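Visitor: sequence unknown, structure follows:
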């Protein structure tokens, strides 16, 4: 057989499917408003770009150690201490080609065949396939929209078996925008210590918190949980560096050493120029980033206020990330012309075709009642997009 079992078991990425459809429409001159993209529309700050250019001009274009530049790892350690109250040294950090690779490397390093990884849902699109590719077993535990998609630690504990090894969380959460409370993280930490489990915490949206919400790094709670946690983070979201492809994992030395060994057989070091740019990101001015976060809060408010006025739509106001995740299941069973809306995939296809607004179906995040709206677009485009959605939904009977 030409294609491996692992590859055949992967599910196609719905985000890629939507992107392909949007690209096809745009190539034909159709005016599509993008509300599907998990990427800020702000540019990389000038000081960071300048640092990348300076690295090229200084001929910093050769290999680095697999785990990354010492200067960068030291900078990350200082950041984790100052901003997150978590103590790490450079031997407990591995720089990776994006935070996504850091998650995958961590799961691959920690899990054996049929080890179980508990994932609260809705969850990031790639988590389940990452676990499957490592020959481990994903165990999905639902969170509830009526509770703001907060962690339900009692439900998580009920899912624990003698094969459970890892609980994988995303805080703030993509797609829900939930920011996990200190109390829920303390309860999760207590569960992990008591049940001899590990936490992998993907915190790549940490800078995007609103309304005074508190982002808490679970590794900062106490030394016991820090010994059982791998913190994943990166520069893509918080510094508008998606194309630079740079993230990192911070955790126990034995796990980080294994992640580094794996990486040595895959990508080797992360792009050297990106590493030097990331060094600048950690120490440079923050006003640009703070202004961006303030603008995202305003955009969230714009979209949320329009969403809650739509008949049949339920939505919690998110405290973080840059997504809203409304429940649109009241429209399932309705139709317009040849379009029958039976699930979130149908809804997204209908809205692209009739409203010319691109979104992501909740099925991609293991939550079939919902759709994901990214407010990573201008206020003008968001207002227009929501008006188009409202008109399209009124067609469904």
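Guide: Here it is on my side, so go on. Everything quoted here is computed from the prediction, not taken from an experiment.
Visitor: going forward, measure contacts between C-alpha atoms and count neighbours the same way
Guide: Will do.
Visitor: Okay, strands next: where are they in this protein?
Guide: 33-34, 93-96, 116-121, 137-142, 164-170, 198-202, 229-234, 247-250, 323-324, 334-336, 339-341, 357-358, 360-361, 371-374 (DSSP state E).
Visitor: putting a second one here so we can go through both:
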């Protein structure tokens, strides 16, 4: 039956983060005491003012289709949010609200990419970037980074990767999976390269913007006026507002891009959920300090994880400045026998930890780095402590 499927479908893989989470859930349903540190899903409830806005929207009858790009009021609020938090100027016609940031990304890719176009992606990258590009029958061009450079690319690497086929550059800051955050100066240096290639578009994934631990605020690359019209700024409510299941993502983009995304979305899902859109208005109107308690807790958890991981020999780690993941290098375990099993790579180690420690992590190979693991600390302190005690015990 497989040969009856489309070539584009056969060319992509399942999401390894979702696959590992499903495996952990299946084992938990069978009675195993699994601690799931594989998914990037905050364990907080959405803020009460967001929940109350959704309840009010139900009572007031917001049950019907909205414009494809989202309620006008929501798009106006997103424009104000971009100005307040990112110093970016957009109009409502440049905003498209989608069913999660994933759909927003796919809208952009389908709007821009043709077969065999090249898309530059720094690695480690979010697991779906590569597969989405392949789904468009385009060619991912991966720039490898190192822990020594905090998993960030240099301008020289970027320029070397550009060819006459380059159509798009995709990256995230703060980064999933590494937690790396590009500084103003680093983004400015990349912008200097991009302004020499005005036909190359940039998709800047900023969904973790508020989950940042450095003293400086995160910067949007669209702030540099020379390349502003080359940038699509992506964001959503899943991470900072703990609204993963509400599925609200959005872009700010040049109008020819936003109109294209509206056209594609109109033939796919149409509008995002109407109640979630009303709740999003409440979320985005709020000052970011309203979610400060979550960020403060994530910072504490990051520090806790660093203290715990120091007790485990063989994990090499840098200091992430954002998001809620660590991305340790674990190649020191490769070739070693643990509890009768030889660990050949990060995939093996991730499977080993699930089987022996009953802790779910994700192999770095899913993110473009075969020597690392991604471990989420978007869980309670109790679960984090227990998980690392188990890991320490089985790796002794």
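Guide: Here it is on my side, so go on. The structure displayed is predicted, hence computed values, not measured ones.
Visitor: what's the TM-score here?
Guide: With the length set by TM-score structural alignment, normalised by the length of the second structure, the two chains reach a TM-score of 0.97; 393 aligned residues with a Cα RMSD of 1.2 Å.
Visitor: re the thing from before, which one of the strands of the first structure lies closest to residue 72 of the first structure?
Guide: strand 93-96 (8.3 Å; Cα to Cα).
Visitor: Please identify the deepest-packed of the strands of the first structure.
Guide: By mean neighbour count, with neighbours taken as mean count of other Cα atoms under 10 Å, strand 93-96 ranks first of these at a mean of 31.
Visitor: what range in the second structure does that one sit on?
Guide: The alignment of strand 93-96 of the first structure onto the second structure (TM-score structural alignment) covers residues 95-98.
Visitor: Just give me the mean distance for the matching stretch relative to the first structure.
Guide: If you overlay the two and look at stretch 95-98 of the second structure, the average distance to its match in the first structure is 0.5 Å (mean Cα distance after the TM-score superposition for the first structure).
Visitor: and that stretch, how far out from the chain's middle?
Guide: Mean-position distance between stretch 95-98 of the second structure and its chain equals 17 Å (Cα atoms, centre = their mean, to the nearest Å).
Visitor: Residue in the second structure paired with residue 367 of the first structure?
Guide: So, by TM-score structural alignment, residue 367 of the first structure is matched to residue 369.
Visitor: nope, residue 323 of the first structure is what I was after
Guide: Under TM-score structural alignment, residue 323 of the first structure pairs with residue 325 in the second structure.
Visitor: Spatially nearest residue to that match (excluding sequence neighbours)?
Guide: Spatial nearest neighbour of residue 325 of the second structure, excluding adjacent residues (Cα to Cα, 6 or more residues apart in numbering): residue 376 at 4.4 Å.
Visitor: For that neighbour, list the residues it contacts.
Guide: 37, 38, 39, 40, 324, 325, 326, 361 (Cα atoms under 8 Å, 6 or more residues apart in numbering).
Visitor: I'd like to know which of the strands of the first structure is closest to residue 261 of the first structure.
Guide: Between residue 261 of the first structure and the strands of the first structure, the shortest gap by Cα to Cα is with strand 93-96, which sits at 10.2 Å.
Visitor: residues in contact with that closest one?
Guide: 66-68, 73, 77, 102, 246-251, 256, 259-260, 263, 269-270.
Visitor: Could you rerun that using 7 Å?
Guide: Contact with strand 93-96 of the first structure is made by 67-68, 73, 102, 246-251, 256, 260, 270, as judged by Cα atoms under 7 Å, 6 or more residues apart in numbering.
Visitor: Ok, stretch 286-302 of the first structure next?
Guide: 208, 210, 239, 322, 375, 379.
Visitor: Just give the number of residues close to the fourth one.
Guide: Residue neighbour count, defined by other Cα atoms under 10 Å, stands at 29 for residue 322 of the first structure.
Visitor: got it, and the third one?
Guide: If you count neighbours by other Cα under 10 Å, residue 239 of the first structure ends up with 22.
Visitor: Could you do the second one as well?
Guide: As a burial measure, residue 210 of the first structure scores 19 neighbours (other Cα under 10 Å).
Visitor: isn't it right up against residue 318?
Guide: No. Counting by Cα atoms under 7 Å, residue 210 of the first structure sits too far from residue 318 to count as a contact (8.3 Å).
Visitor: Which neighbours do those two have in common?
Guide: Counting by Cα under 7 Å, 6+ apart, nothing touches both residue 210 of the first structure and residue 318.
Visitor: ok so, going back, how many neighbouring residues does the match of residue 367 of the first structure have?
Guide: 19.
Visitor: where's the residue lying closest to it once chain neighbours are set aside relative to residue 363 of the second structure, distance?
Guide: Nearest in space to residue 369 of the second structure, with sequence neighbours left out and distances taken as Cα to Cα, 6+ apart, is residue 124 at 5.8 Å. Here residue 124 of the second structure is placed at a distance of 11 Å from residue 363 of the second structure (Cα to Cα, to the nearest Å).
Visitor: Then residue 396 of the second structure?
Guide: 20 Å.
Visitor: Residue 150 of the second structure too?
Guide: Counting by Cα to Cα, the gap from residue 150 of the second structure to residue 363 of the second structure is 18 Å.
Visitor: before we move on, what about residue 125 of the second structure?
Guide: Separation of residue 125 of the second structure from residue 363 of the second structure (Cα to Cα) stands at 13 Å.
Visitor: One more: residue 240 of the second structure?
Guide: From residue 240 of the second structure to residue 363 of the second structure the distance is 24 Å (Cα to Cα).
Visitor: just residue 220 of the second structure next, same as before
Guide: For residue 220 of the second structure, the distance to residue 363 of the second structure - Cα to Cα - is 29 Å.
Visitor: do residue 382 of the second structure as well
Guide: Taken as Cα to Cα, the span from residue 382 of the second structure to residue 363 of the second structure is 23 Å.
Visitor: same thing with residue 294 of the second structure?
Guide: Taking Cα to Cα, one finds residue 294 of the second structure at 27 Å from residue 363 of the second structure.
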